[in-house]
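Enquirer: give me the fold of what follows.
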Amino acid sequence: MKSPYFKTYSAKPADIEKKWILVDAEGEVLGRLASKVAAILRGKHKPEFTPHMDTGDYVIVINAEKIRLTGNKMTDKQYFSYSGYPGGERFTTPAELLEKKPAEVVRKAVKGMLPKNALGREILRNLRVYAGPVHQHTAQKPEKVTL
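Expert: Next comes the predicted model:
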């Protein structure tokens, strides 16, 4: 017999309320920061979390150039890209990527912690990463969060 008291809640698009959240990455460990940012993007911190919908908030990450990696990951970890052509494999270390595009290191880490489907790609569009302390979202009045 089904109980009338335990109904599963599923958020509707009209129920979803998105906020802007500001995260300072200065001195933070990359993986720990990325997992917390991914959970906020996904909406897992909200009671109205629904797995098949984008219930998360917008996240702005500043000071991406001042991120930390533990151990020898700065030189031993490798990012892989393939152009599709023979001999088109490229390997980059976080140290090289931090010099060229510091924001990309954080974006790749967060992307790896999101679902590998259309919803994950949609959620990733709610992430803004900046290398320095300046961002262009002051009009949204982001709420500063310490992780």
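Enquirer: please count neighbours and contacts with C-alpha atoms only from this point.
Expert: Will do.
Enquirer: grab the most central residue of the protein for me.
Expert: Among the residues of the chain, the one closest to the centroid is Val110, at 3.7 Å (Cα atoms, centre = their mean).
Enquirer: list the buried ones in stretch 8-24?
Expert: Using 16 or more other Cα atoms under 10 Å as the test for burial, stretch 8-24 gives Ala11, Ile16, Trp20, Ile21, Leu22, Val23, Asp24.
Enquirer: touching, the fourth one and Lys144? I think so.
Expert: I take that to be Ile21. Yes. Applying Cα atoms under 8 Å as the test, Ile21 and Lys144 come out as touching, 5.9 Å apart.
Enquirer: so where does the closest residue to Glu104 other than its chain neighbours fall, helix or strand?
Expert: Spatial nearest neighbour of Glu104, chain neighbours left out: Leu97 (7.3 Å); criterion: Cα to Cα, 6 or more residues apart in numbering. Counting by DSSP states H and E, the element that carries Leu97 is helix 94-100.
Enquirer: how far does that helix sit from its chain's centre?
Expert: Distance of helix 94-100 from its chain centroid, counting by Cα atoms, centre = their mean, to the nearest Å, is 18 Å.
Enquirer: what of stretch 100-115?
Expert: Distance, stretch centre to chain centre, for stretch 100-115: 7 Å (Cα atoms, centre = their mean).
Enquirer: how about the longest helix belonging to the chain: buried residues?
Expert: Ranked by residue count, the top helix of the chain under DSSP state H comes out as helix 30-42. Neighbour-count burial for helix 30-42, counted by 16+ other Cα under 10 Å, picks out Leu30, Gly31, Leu33, Ala34, Ser35, Lys36, Val37, Ala38, Ala39, Ile40, Leu41, Arg42.
Enquirer: quick one more, to check against the first:
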Amino acid sequence: MRQTTFLKPADVTRTWYVVDGAGMTMGRLATEVAAVLRGKNKPTFTPNVDCGDFVIVINADQIVMTGNKMNDKKYYSHSMYPGGLRTRTAKEMKAKYTVEWVEKAIHGMLPHTRLGDVQRRHLFVYKGSTHPHAAQQPVEMKIKG
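Expert: Now for the predicted structure:
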């Protein structure tokens, strides 16, 4: 008889991955990174335990969107004051707020719970090709597309 094993938080082993975003499509990159942050790429995945890995995304300024999404896609935020709605296009987000642009795409694919808040902290996004996490010896992660 088979028995389902559940991972305990003390038994989690974490790996650091680095993803090069140069020429990657935003959606394909975001789905793969979100799965690794959750730990869904591991056979020991447990939904209620933070069993995901750390992910570093470099060259975020070279990530692309297909079609006309750069002009058509809009990002909304509200200050909670009357008339406080702020609208930005994807083109403007990429030009001025590159790191937040990538983080917003990945964060939207994680759970919107306390567990998701912990998993969000395992993502590091950088505009250029350098990052300060060399001491963690990150492994390069290949993503199709």
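Enquirer: care to give me the TM-score?
Expert: The TM-score (TM-score structural alignment, normalised by the length of structure 2) is 0.96; 143 aligned residues with a Cα RMSD of 0.7 Å.
Enquirer: so can I have TSV of the buried residues of stretch 8-24 of structure 1 showing secondary structure and distance to Val61 of structure 1?
Expert: Listed next are the buried residues of stretch 8-24 of structure 1 as TSV, based on DSSP: H, G, I helix; E, B strand; the rest coil; distance: Cα to Cα, whole Å:
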residue	secondary structure	distance to Val61 of structure 1
Ala11	coil	27
Ile16	coil	22
Trp20	strand	11
Ile21	strand	9
Leu22	strand	6
Val23	strand	5
Asp24	strand	6
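Enquirer: rewinding a little: gap between the counterpart of the residue nearest to Glu104 of structure 1 in structure 2 and Gly39 of structure 2?
Expert: Matched to structure 2 by TM-score structural alignment, Leu97 of structure 1 sits across from Met93. Per Cα to Cα, to the nearest Å, Met93 of structure 2 is found 28 Å from Gly39 of structure 2.
Enquirer: which of the two has more residues huddled nearby?
Expert: Between Met93 of structure 2 and Gly39, counted using other Cα atoms under 10 Å, Gly39 has the larger neighbour count: 22 against 17.
Enquirer: show me the residues around the equivalent of Lys36 of structure 1 over in structure 2 that make contact.
Expert: Taking TM-score structural alignment, Lys36 of structure 1 has Glu32 as its aligned residue in structure 2. Listed by Cα atoms under 8 Å, 6 or more residues apart in numbering, the contact set of Glu32 of structure 2 reads Ile143.
Enquirer: do that again at 10 Å, thanks
Expert: Contacts for Glu32 of structure 2 (Cα atoms under 10 Å, 6 or more residues apart in numbering) come out as Lys40, Asn41, Ile106, Met109, Met141, Lys142, Ile143, Lys144.
Enquirer: and stretch 113-131 of structure 1, what's buried?
Expert: Met113, Leu114, Gly120, Ile123, Leu124, Asn126, Leu127, Arg128, Val129, Tyr130, Ala131.
Enquirer: what's the matching range in structure 2 for it?
Expert: With TM-score structural alignment as the criterion, stretch 113-131 of structure 1 aligns to 109-127.
Enquirer: any idea how far that stretch is from the chain center?
Expert: From the chain centre to the centre of stretch 109-127 of structure 2 is a distance of 7 Å (Cα atoms, centre = their mean).
Enquirer: please tell me how far the residue nearest to Glu104 of structure 1 sits from Ser35 of structure 1.
Expert: 20 Å.
Enquirer: now do Arg125 of structure 1
Expert: Distance, Arg125 of structure 1 to Ser35 of structure 1, by Cα to Cα: 16 Å.
Enquirer: what do you get for Thr92 of structure 1?
Expert: Counting by Cα to Cα, the gap from Thr92 of structure 1 to Ser35 of structure 1 is 22 Å.
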